[in-house]
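Novice: Build me a model from this:
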Amino acid sequence: MYLSNIFSDPEKMERLLDILLSSLLPLLKGALYYTIPLTLISFIVGIFIAVLTALARISGNPLLSIPARVYVSIIRGTPLLVQLFIIFYGLPTIGLVIDPFPSAVIGFSLNVGAYASEVIRAAILSTPKGQWEAAYSIGMNYRQALRRIILPQASRVSIPPLSNTFISLVKDTSLASLILVTEMFRKAQEIAAQTYEFLYLYTEAAVLYWVICFGLSLVQGRLEHRLDRYVAK
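Specialist: Now for the predicted structure:
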């Protein structure tokens, strides 16, 4: 009934189009200034955490492997939204106040680090033991073998699942709106609160998320194709 009223009334239709067109630029700014930078920074920091965590888990040293295992278990066993709330709303109760954007970066980075560490750990363990033995036979130590032989091979195995993690992170950044980060979905919420066109503005935001993720999926496909050709050679 609501949709039929909109499409049958030229004035309402014109008003709706004006709202959608006028909101497009603020939504794009929210994506360019917050959503995309938040995704990139969190992913880069998260991958760094993931590599360290994966190496700690396979090190065989309980002082390293046990804390890494606990960290992964806690992050993977609790909702991302709860983690963001603890960082932004919980820590100030003990005197540690963090601004919205850094809070989001910390939360997303820790989350990516836990999940990506399992991908990287599996990729490292999938490398044939003969690669280690070959590296040691030519005089490399553990660090040299890891840096020059093992990690380059593991990276090719882990790129496809890590690409999926990156695309998922783009969508997860919408949760940052709940800790006052003015990213794309937060912009949609603010405009919808003024115009009361929640359905159309949220749909517009959803379409923009889809466009971004679709573009990233195309890049992922090309990257995986190149990796397949490289491995085949």
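
Novice: Please make it C-alpha for all contacts and neighbour counts, starting now.
Specialist: OK.

Novice: Next one: residue 187 from residue 23, what distance?
Specialist: Distance of residue 187 to residue 23, computed by CA to CA, to the nearest Å: 9 Å.

Novice: Who has more neighbours out of the two?
Specialist: residue 187 (24 against 18; other CA atoms under 10 Å).

Novice: now for the helix or strand hosting that one, which elements pack on it?
Specialist: Using DSSP states H and E, residue 187 maps to helix 184-195. Other helices and strands packing on helix 184-195, by 3 or more CA pairs under 8 Å, 6 or more residues apart in numbering; DSSP states H and E, are helix 10-30, helix 198-232.

Novice: what's the longest one packed up against?
Specialist: When contacts are defined as 3+ CA pairs under 8 Å, 6+ apart, helix 198-232 packs onto helix 10-30, helix 151-172, helix 184-195.

Novice: which one of those helices has the most crowded surroundings?
Specialist: helix 184-195 (a mean of 19; mean count of other CA atoms under 10 Å).

Novice: can you pull the contacts of the residue most central in space within the chain?
Specialist: By CA atoms, centre = their mean, the mean C-alpha position of the chain lies nearest to residue 169, the distance being 2.4 Å. Counting by CA atoms under 8 Å, 6 or more residues apart in numbering, residue 169 makes contact with 39, 43, 108.

Novice: To compare against the first, here's the next sequence to fold:
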Amino acid sequence: MVDGLLVSLEVTGVALFIGIPLGLILALGVQTKSMFARATSIFVVEIGRGAPALILLQFAYYGLPSTGISLTSFAAAAAALSWTTAAYTSEIIRAGLQAVPHGQKEAAVAVGFTSLDALRYVIVPQGLRVAAPALLGFAILMLQATSLCFAIALPELLSQAYMIGTTTFQYLPILLLAGLLYASICIPATILVSSLERRLGRHTA
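Specialist: Next comes the predicted model:
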């Protein structure tokens, strides 16, 4: 069970490591003046948000081999959940960027920053600060979503629990233990997010 929890944490970590930076790129792409970049970004975001994560998981693991691309269950899980993460966090980040007062960019340009430097050093850092609590909250949801990887035979926590249950026929205590293991991570993380929201709220007031 602990090994399964570690796999769940590893998949979550990879999905966030890839998905959040990609989400930032997509958030900027949606707001760019380039028609091609904006249309591409919107397409990627809408597919990632519109398709259930379970469908993306099965597409990556069962669908791609028909095109000659075969992924391990871990790689398929990482790819699918990274796409889901990127799609949802792009909207969170975009909201954070839009929350930065327009005067901040004007002030940066007034002191000699280029538009790109203003974006890199003023807008993005402040926008990510605003978006941080929501991003952390989404990270908790992604840990819970790793239970969907049971469908592609990844040995994560739920898969391990089910395997133990089939050999012992003690499904109730095993599944309760799995729930407690998820809760042991998610509840402290939720408290941390709430604390961060209060702290950032005081600084922005």
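
Novice: just to revisit the earlier point, can I get the contacts of residue 169 of the first structure in JSON lines with distance to residue 54 of the first structure?
Specialist: Listed next are the contacts of residue 169 of the first structure as JSON lines, based on distance: CA to CA, whole Å:
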{"residue": "39", "distance to residue 54 of the first structure": "21"}
{"residue": "43", "distance to residue 54 of the first structure": "16"}
{"residue": "108", "distance to residue 54 of the first structure": "18"}
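
Novice: Which secondary structure element is home to the aligned partner of residue 48 of the second structure in the first structure?
Specialist: If you follow residue 48 of the second structure across to the first structure using TM-score structural alignment, you land on residue 75. For residue 75 of the first structure, the element it lies in under DSSP H and E is helix 62-76.

Novice: ok, and what's touching that helix?
Specialist: The contact list for helix 62-76 of the first structure (CA under 8 Å, 6+ apart) reads 53-54, 56-59, 83, 110-111, 114-115.

Novice: related to what we said a few turns ago, tell me the mean distance between the helix holding residue 187 of the first structure and the second structure once they are aligned.
Specialist: When the second structure is superposed, helix 184-195 of the first structure averages 0.7 Å from its matched positions, counting by mean CA distance after the TM-score superposition for the first structure.

Novice: quick one: what's aligned to residue 86 of the first structure in the second structure?
Specialist: In the second structure, residue 86 of the first structure lines up with residue 59, judged by TM-score structural alignment.

Novice: From residue 127 of the second structure, how far off is that match?
Specialist: Using CA to CA, residue 59 of the second structure is found at 33 Å from residue 127 of the second structure.

Novice: Residue 80 of the second structure - how many residues pack around it?
Specialist: By other CA under 10 Å, neighbour count at residue 80 of the second structure equals 25.

Novice: That one pairs with which position in the first structure?
Specialist: For residue 80 of the second structure, the aligned residue in the first structure is residue 107 (criterion: TM-score structural alignment).

Novice: same check, this time on residue 3 of the second structure
Specialist: Under the alignment (TM-score structural alignment), residue 3 of the second structure pairs with residue 29 in the first structure.
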